[in-house]
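Visitor: Sequence first, predicted coordinates after that:
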Amino acid sequence: MSLFNYNTLSVSLSKETRSIVVELNRPEIQNAINTEMIFELETLFTWVSTHIEIKTILFTGRGDYFCKGLDDEEFSTWSDEKKQKNFEKLQKLVYSMFYLPQTIIVDLKNGAKGLGLELAMGADIRIANHEAEMHFNHLQKGIVPSCGGIGFTSALFSNGAVRQWLLASKKLNATELLNNNIILESYKEESTASSYLQTISNQPDIPRIQAKRSLLEPIMEKLDKTLEWEKTFSLAGMCTNDWREIAKFGSEAQCTTAKELSSKLKVEREQQLSN
C-alpha cells in the first residue's frame, strides 16, 4: 500500500531500514515524466526534507525500466511558458536531491533516457541491471539539457566525457556505466538495492549526514552556477520549438535549420530598426 495517494508515484515505507521506496508508476510508457509527476515529486521532497529520521530514499521504476524521460504526448501540448516552468521545477528537484539529508539510491533497472537520466544524476548511489542502457538522447528530442544534464553531470563526471555523450547522443551500456563510475554496481537477476538499504540503516545518522554534506562542498559552486546558465542556453536552444515538432511527429518532424533561423532573425532585426 502506498504511503501517499499519488497517481504517478508509489511510495512505501520500511521501518526496519528506516527507508522509503519511491516507484515511478507509469510502466505502460516506461515511467515517462509528466506535469503531475513533477508536482508529486515536489510534494514528496518537501515531506522527506522534514523527516530526517528516514535514512534512505530508493528511487526506481515500476516494471523493468527506470524512466524514458518526458511524456511525448503531453510534452507536445506544452506552451513555451509551461515548458520552461516545468524544466525549472525538474532542475530544482534534482538540485535538492544533493541537499536532502537522506542517502539517495536510484535503481536504473534496464535504463533511462533524457530527463529520466537527469533525474538519476541527483542520486548518491546508482545501480542497474547488467543489460541496462543509459541514452543521452536529448538532442535527438530537440531538448537542450536544462535539468542538470550538463551542469550537474559535468560536476560529477568530467566535462569532456559529458560533452561526448551528449553531442553524440551516446548510449552507454552497463559496462561503460561502471567504467565511468555512473553506477556503483550492475546485477544480473535480483536487484541489490535491499542490501544497500540494510547497510545504510546501520550507519549512525550524524556522521552519515555530515559525510554527504562534506562531499557536496567541492562541487557546490558548480551546482549553484548551473541553476542560471543552463536556463539561458535552454531558452536559446529551444526557441525554434523543434522539441514540440519532434514530440508530435518523431522522425517525420520538420525542424528549423540554422540558416532559416538566421534569416528570420535578420528580418526581425531589420523590421525593428525601420520602426
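Guide: Structure's in. What do you need? Residues are numbered from 1 along each chain as shown.
Visitor: switch to C-alpha atoms for all contacts and neighbour counts from now on
Guide: Fine.
Visitor: Which helix or strand contains the residue nearest in space to the middle of the chain?
Guide: The centroid of the chain falls nearest to L119 when counting by CA atoms, centre = their mean (1.9 Å). Taking DSSP states H and E as the criterion, L119 maps to helix 114-120.
Visitor: And for K85?
Guide: With elements taken from DSSP H and E, the one containing K85 is helix 80-99.
Visitor: In addition, the following structure is provided for comparison:
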Amino acid sequence: MSEVTLRMEPPLAWVLLNRPEKHNALTPSMADGLVEFLGRLSTDSDVRVVMLAGEGRSFCAGADVSRLAQFKPADAVRFHRKLNLVCWAIRSCMKPVVAVLHGYALGGGLEIAEWADIRIAADNAKIGQPEVNIGLNGGAGGTIMLPRLVGRGVASYLAMTGEIVDAQYALSVGLVDLVVDACSLMDKARELGLKLASKPPEALWAIKQALSRFDEMSSWAGLEYEASLFGHLFSEEETRRRFDEFLKR
C-alpha cells in the first residue's frame, strides 16, 4: 500500500498521507512521494488547486519516532533534507496548496502544513510542535515558517514548551486560517478549494509569488541550518534518553 496517494477531482487534486494506523507519521518514502506528486501536479493543466490531507483519524502526527530513534546524525540530516524538499515543493508549486488538518497535526506534519498557502482545521484538531519533548528542534522547516506565521514570541512559546494547542487557539494566533466543525471539514475544504479554483490561475500564481518572494530569499539557508542542528541533536545523550522513554510508553 502506498504511503502517499493521489485522488484526482479536477479542478482539485487531493494528495493524501496514507499511514492511518500510525496517524500518518512521516517516513522518508512519504517525503519522496509528496515531492513526486507535488511536482507533477504543479504543471498539470487539469489541476487548479492541490489539497493536502491525511487518511484516517489524523492529518499527521509528525515523524515516525520509532524510526527516528534508529537514526545516526547523518541519517537525521538526510531525512530532514528530504522534508526540506517537501517544504520547497509546496512553496514552489504553481498551484495554491491547501492543508486540511484534523486529529493530530504535530511536529513535522504541522511544519509541512505551515508551508501551504492556506490551512483549514477541524475544530477538534490538536496542533503543535512537540519535538522539544524528545530533545529535538523542528524537523521540517518549523523554526523557519512558524515565526513568519505567528511572530517570534508565540513561535518561541510553542516550539520551546512543546505545547499542543486546540484549533481555536491556532486560529487566534494565525497558525491556521479557518476552523470548521469536524463533521463538515472535508465539505468545507472542498468548497474552499473550488472557490480558489474559480479564480484566474495566473493571478493566483502571481499572488503566491508576490507573497512568498521575500521569504524565499533566505528560506533555503534557514532550512539547511535547521537540518544541521537536527542532525547534531542525534548525538546528544539527552535526545537518546528521551527516545527511550518515549518508546517505553
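Guide: The structure has been received and is ready for your questions. This is a predicted model, so every value here is computed, not measured.
Visitor: Fetch the TM-score of the aligned pair.
Guide: Here the superposed chains carry a TM-score of 0.90, computed using TM-score structural alignment, normalised by the length of the second structure; 246 aligned residues with a CA RMSD of 2.0 Å.
Visitor: Quick one: average offset of the helix holding K85 of the first structure versus the second structure, please.
Guide: Following superposition, helix 80-99 of the first structure is found to deviate from the second structure by 1.4 Å on average (mean CA distance after the TM-score superposition for the first structure).
Visitor: Likewise for stretch 205-216 of the first structure?
Guide: Looks like 0.7 Å for stretch 205-216 of the first structure (mean CA distance after the TM-score superposition for the first structure).
Visitor: Would you map the helices across the second structure?
Guide: Here the second structure has its helices, by DSSP state H, at 28-42, 65-68, 73-92, 107-114, 142-150, 152-161, 167-173, 185-197, 201-233, 237-247.
Visitor: mind putting those in CSV, distance to L16 of the second structure included?
Guide: Compiled in CSV, the helices of the second structure are given as follows (distance: least, CA to CA, whole Å):
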stretch, distance to L16 of the second structure
helix 28-42, 9
helix 65-68, 20
helix 73-92, 14
helix 107-114, 12
helix 142-150, 21
helix 152-161, 26
helix 167-173, 21
helix 185-197, 12
helix 201-233, 22
helix 237-247, 27
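Visitor: most packed of those?
Guide: The highest mean neighbour count among those, using mean count of other CA atoms under 10 Å, belongs to helix 107-114: a mean of 27.
Visitor: The first structure: matching residues for that helix?
Guide: Across the first structure, the stretch matching helix 107-114 of the second structure (TM-score structural alignment) is residues 114-121.
Visitor: Now tell me what touches that stretch from outside.
Guide: Residues outside stretch 114-121 of the first structure that contact it (CA atoms under 8 Å, 6 or more residues apart in numbering): 32-33, 66-70, 90, 94, 106, 108, 126, 134-138, 145, 147-149, 152-153.
Visitor: hmm, try it at 6 Å
Guide: Applying CA atoms under 6 Å, 6 or more residues apart in numbering, the external contacts of stretch 114-121 of the first structure come out as C67, K68, G69, V94, F136, N137, H138, G149.
Visitor: which ones are touching the second one?
Guide: Which is K68 of the first structure. Q30, A32, A112, K113, G116.
Visitor: before we move on, back to that, let me know the closest of the contacts of stretch 114-121 of the first structure to L223 of the first structure.
Guide: Distance to L223 of the first structure, by CA to CA, is smallest for V94 among those, at 10.4 Å.
Visitor: shouldn't the closest one be in contact with I104?
Guide: No: with contacts counted by CA atoms under 6 Å, V94 of the first structure stays clear of I104, the gap being 11.2 Å.
Visitor: sorry, back to before: so which of the helices of the second structure is nearest M51 of the second structure?
Guide: Closest among these, using CA to CA: helix 185-197, at 7.3 Å.
Visitor: Measure how that closest one sits relative to helix 201-233, angle-wise.
Guide: Put simply, helix 185-197 of the second structure runs at 130 degrees to helix 201-233, going by axes from the mean of the first three to the mean of the last three CA atoms, to 10 degrees.
Visitor: Could you pull out the buried residues of stretch 7-23 of the first structure?
Guide: Residues 8-13, 17-23 are the ones in stretch 7-23 of the first structure that count as buried (16 or more other CA atoms under 10 Å).
Visitor: So which of those residues is the closest to S234 of the first structure?
Guide: When the buried residues of stretch 7-23 of the first structure are compared against S234 of the first structure (criterion: CA to CA), the nearest one is T8, at 26.3 Å.
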